[in-house]
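Asker: this one's sequence-less:
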């Protein structure tokens, strides 16, 4: 394991899969959701630091999915055990 493994995001974004499943482009999604293609690209590539609930809601409506279909949580390998005194 490298030091960068500890720093990788613990939230993964699955827009690529959802777009492919629906035969939709990022540009089409952008137009339907009302969010710029640049901002959706940042989200899709896992570089976003945050997502507004309004954006997440619009994505779910347009893609006919649940938030868990767009985002998933992956625990870090070296997490701190807070139960250990």
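Answerer: Looks like it came in fine. From a predicted model like this one, the values you see are computed outputs, not experimental measurements.
Asker: please make it C-alpha for all contacts and neighbour counts, starting now.
Answerer: OK.
Asker: in a strand, residue 72, correct?
Answerer: Yes: with DSSP: H, G, I helix; E, B strand; the rest coil as the criterion, residue 72 is assigned to a strand.
Asker: residue contacts, it?
Answerer: 11, 12, 13, 14 (CA atoms under 8 Å, 6 or more residues apart in numbering).
Asker: out of these, which comes closest to residue 40?
Answerer: Of all the contacts of residue 72, residue 40 sits closest to residue 13, with 10.8 Å by CA to CA.
Asker: put this next to the first one:
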């Protein structure tokens, strides 16, 4: 998939644990883990907004586009 999710990178930069982000964003650990590992197929704007607010970042810091090399 050409969309790369960099939640783990931003969490490391902010020294924030998965549990802490889960509490701040009000999302389950399992759903956050799916998002963090790049296995999610979609994300709600409200969830993206909450993640950006919790990590004090922009959506472009969390999501990245890399075209397929086919």
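Answerer: Sure, I can see it. The model shown is predicted, which means the values in this text are computed figures rather than measured ones.
Asker: still on that earlier bit, what's the farthest-apart pair in the contacts of residue 72 of the first structure?
Answerer: 11 and 14 (9.9 Å).
Asker: what sits in contact with each of those two?
Answerer: 71, 72.
Asker: for the two, indicate the residue with more neighbours.
Answerer: residue 14 (17 against 13; other CA atoms under 10 Å).
Asker: look up how far residue 39 of the first structure lies from the more buried one.
Answerer: 15 Å (CA to CA, to the nearest Å).
Asker: on that earlier part again, need the contacts of residue 72 of the first structure in a markdown table with secondary structure and distance to residue 49 of the first structure, can you?
Answerer: Listed next are the contacts of residue 72 of the first structure as a markdown table, based on DSSP: H, G, I helix; E, B strand; the rest coil; distance: CA to CA, whole Å:
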| residue | secondary structure | distance to residue 49 of the first structure |
| --- | --- | --- |
| 11 | strand | 10 |
| 12 | strand | 12 |
| 13 | strand | 12 |
| 14 | coil | 15 |
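Asker: the helix ranked longest in the first structure: how far from the chain's middle?
Answerer: Longest helix of the first structure, by residue count under DSSP state H: helix 53-63. Centroid displacement of helix 53-63 of the first structure relative to its chain, using CA atoms, centre = their mean, to the nearest Å, is 12 Å.
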